[in-house]
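# Could you look at this predicted model? Sequence included:
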Amino acid sequence: MPTFHVEMFEGRTVEQKRKFVEEVTRVTCETLGCTPSAVDIIITDVKRENWATGGELWADKK
């Protein structure tokens, strides 16, 4: 059973997430030959203040 853990900045709509999981599931099934019910996707919304790249919080980026 493939399981995807996806972390992204908060702010995406439910519709955007819905489309994302539909497409990831479709491509996974095509590629791995599994059924949609075998694909799990866990989305974690992260605040920009809790994510840093290169020593700088994303909340501080302009």
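Yep, that arrived.

# going forward, measure contacts and count neighbours with C-alpha atoms only.
Noted.

# Nearest residue to Val39 in space, ignoring adjacent ones along the chain?
Pro2 (5.2 Å; CA to CA, 6 or more residues apart in numbering).

# how about the one you found, what does it touch?
Going by CA atoms under 8 Å, 6 or more residues apart in numbering, Pro2 touches Ala38, Val39, Asp40.

# quick one: the strands in this protein?
Using DSSP state E, the strands of the chain run over residues 3-9, 40-46, 52-53, 56-57.

# what about versus this one:
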Amino acid sequence: MPFIQVNLGAGRTPEQKDALIRAVSAAAAAAISVPEASVRVWLVEVPATEVLVGGQTLAEKQAAAVPQGRP
């Protein structure tokens, strides 16, 4: 029975997270020829202030991506 943990910077929608865990589960089941019911997948969200990418926190990158004057 595979156990798969996905660490992900916070900021995705519930729909995106649902799509991710479903896709990972299906891919794992297909790759190792096991029933999908035996695959366990969970997400661990890391706060955007605690992820550094290219010298900027994920929170800084997300804020820079928002057009000026919009929250």
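Cool, the structure landed. In this text the structure is predicted, and so the values were computed from the model without any measurement.

# Tell me how they score on TM after superposing.
Overlay of the two chains. TM-score (TM-score structural alignment, normalised by the length of structure 1): 0.75; 62 aligned residues with a CA RMSD of 1.8 Å.

# distance between stretch 51-67 of structure 2 and the chain's centre?
Distance of stretch 51-67 of structure 2 from its chain centroid, counting by CA atoms, centre = their mean, to the nearest Å, is 16 Å.

# buried ones in it?
Val51, Thr57, Leu58, Ala59 (16 or more other CA atoms under 10 Å).

# before we move on, the earlier item: which position in structure 2 pairs with the residue nearest to Val39 of structure 1?
By TM-score structural alignment, Pro2 of structure 1 lines up with Pro2 in structure 2.

# And Arg12 of structure 1, by the same measure?
Match for Arg12 of structure 1 (TM-score structural alignment): Arg12.

# Can you list which of the contacts of Pro2 of structure 1 carry over to structure 2?
Mapped onto structure 2 and checked by both residues aligned by TM-score structural alignment, their matches' CA atoms under 8 Å, the contacts of Pro2 of structure 1 keep the contacts Ala38, Val39, Asp40.
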